[in-house]
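>>> Task: produce atomic coordinates for the following.
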Amino acid sequence: MKDEHPTNTDELFTHAMAARQRAYVPYSGFRVGAVIRLENGQLITGCNVENASYGLTNCAERTAIFSMIAQGFRDVQEIAVVAEGDRPVAPCGACRQVMAEFCDAKTRVTLYNTAGQSLVTSVADLLPFAFSKEALQSE
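From the prediction side, this is the model:
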C-alpha cells in the first residue's frame, strides 16, 4: 500500500503498546492494544477487555473506535494495532467490519507485533467487499 499519510510510527507503536498493558485478559492472557490518530492529530487508544461470558469480550480495535465515537469524533486518519506473535497480528472479522463502518476504505492500518515488526495495509485490504450502509438502502 502506498503511504498516503505521513506518520510517526514510533509514536503509534508506543501508544499502542501502552494501551496493550491496560488490557483486561484474565482468561486468554492475549493482550492487544490499539491507537487511532484523528485528522487533528489527537490519539485515542483502546485495549481488549475480556469477560467470563466470552461472547461479551471486546477487542482493542473496537474499544478504540467506540471510545472515539463516544468522544464525538469521526475523522480517523490511521489506526495501529499491536499484539504478541511471531508476526504482526491482524484484526478479527468483527473489528474489520467496525473499521469499515467508521473509516474510509483507504484508511492506513499498521499492524505490529511486540518486537516492533510491522505490516502496513488499509481498511479495504483488510475487508474487501465490506458490507456497508449502501447495502441497506432500498430502491
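>>> can we go C-alpha only for contacts and neighbour counts from here?
Will do.
>>> Just give the closest residue to the residue nearest the centre of the chain, not the sequence neighbours.
Centre of the chain computed as the mean C-alpha position; nearest residue by Cα atoms, centre = their mean is Glu61, 3.5 Å away. Leaving aside its sequence neighbours, Glu61 sits nearest to Ala34 (Cα to Cα, 6 or more residues apart in numbering; 5.5 Å).
>>> who are the neighbours in contact with that neighbour?
Taking Cα atoms under 8 Å, 6 or more residues apart in numbering, we find Ala34 in contact with 15-17, 19-20, 45-47, 60-61, 64, 79-82.
>>> 6 Å instead?
Ala16, Thr45, Gly46, Ala60, Glu61, Ala80, Val81 (Cα atoms under 6 Å, 6 or more residues apart in numbering).
>>> Second chain to compare with the first, below:
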Amino acid sequence: MTDTMDQALFAAAEAVRAKAHAPYSRFTVGAAILADDGKIYAGCNIENAAYPVGNCAEASAIAAMIAGGARRIKRIYVTGPGSAPVTPCGGCRQRIREFADLDVEVISHGVDGTALVTTLEKLLPYSFGPEYLPK
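Below you'll find the model as predicted:
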C-alpha cells in the first residue's frame, strides 16, 4: 500500500472522528475503509444513552461502504485518542470478517502514538466466516 493511500485513509478517519457522538465515554473513534471500488468510506462512533445501543466507527464505515455500492474491504484504518493503538472491538472484528479477506491489513492508531499494522487473521484467529455457511 502506498504512503499516499495510508495518509488519505488516516485523514478520512480523523475527519470523521471529529464528528463522533461520544458524550458518555468521550472516546471518539474514526474508521476509514478502502473498498473494492477504489473509494474511501468513513464512519465514526455514535453513542446512545441506552447502552449498548450505538454504533462503532467500524460498523458505521461498513454501512457507508455497503450503502455506497461497494462490497469488499481492501484496507481499514481506525483512529482514536491517546498513544495506544485503537483496535476494533470483538464485534467489529467479526463485522470486518464478513467483508474482508483474512490477509487484509487493519491499521489501528492512537493518534499520539505509533500505528499498529496487522492483518484481520491476526486480530481474529480461527474465525468463523461466511464461507462456512451453506450457499
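>>> what's the TM-score here?
The TM-score (TM-score structural alignment, normalised by the length of structure 2) is 0.91; 134 aligned residues with a Cα RMSD of 1.6 Å.
>>> before we move on, back to that, name the member of the contacts of Ala34 of structure 1 with the most neighbours.
Neighbour tally across those (other Cα atoms under 10 Å): the maximum, 32 neighbours, falls on Val81.
>>> Spatially, what comes nearest to that one if we skip its sequence neighbours?
That would be Ala34: by Cα to Cα, 6+ apart, it lies 4.3 Å from Val81 of structure 1.
>>> Which parts of structure 2 are helices?
Taking DSSP state H, the helices of structure 2 run over residues 3-17, 57-67, 90-99, 120-123.
>>> any idea which of these is most buried?
helix 57-67 (a mean of 21; mean count of other Cα atoms under 10 Å).
>>> which residues touch it?
Val29, Gly30, Ala31, Tyr41, Ala42, Gly43, Cys44, Asn45.
>>> just the residues you listed now: which is nearest Asp112 of structure 2?
Ranked by distance to Asp112 of structure 2 (Cα to Cα), these are led by Val29 at 13.5 Å.
>>> my read: the closest one touches Pro81, true?
No - assessed by Cα atoms under 6 Å, Val29 of structure 2 is found out of contact with Pro81, at 7.5 Å.
>>> can you name the residues of structure 1 that the biggest strand by length in structure 2 overlays?
What stands out as the longest strand in structure 2, according to DSSP state E, is strand 100-110. The aligned range for strand 100-110 of structure 2 in structure 1 is 103-113, by TM-score structural alignment.
>>> Can you give me the end-to-end span of that stretch?
23 Å (Cα to Cα, to the nearest Å).
>>> What lines up with Gly80 of structure 2 in structure 1?
Checking with TM-score structural alignment, Gly80 of structure 2 has Ala83 as its match.
>>> Same question for Ala20 of structure 2.
Residue pairing (TM-score structural alignment): Ala20 of structure 2 is matched to Ala23 of structure 1.
>>> With the flanking residues excluded, which residue is spatially nearest to the corresponding residue of structure 1 for Ala42 of structure 2?
Under the alignment (TM-score structural alignment), Ala42 of structure 2 pairs with Thr45 of structure 1. Residue nearest to Thr45 of structure 1 in three dimensions, not counting chain neighbours: Val35, with 4.2 Å by Cα to Cα, 6+ apart.
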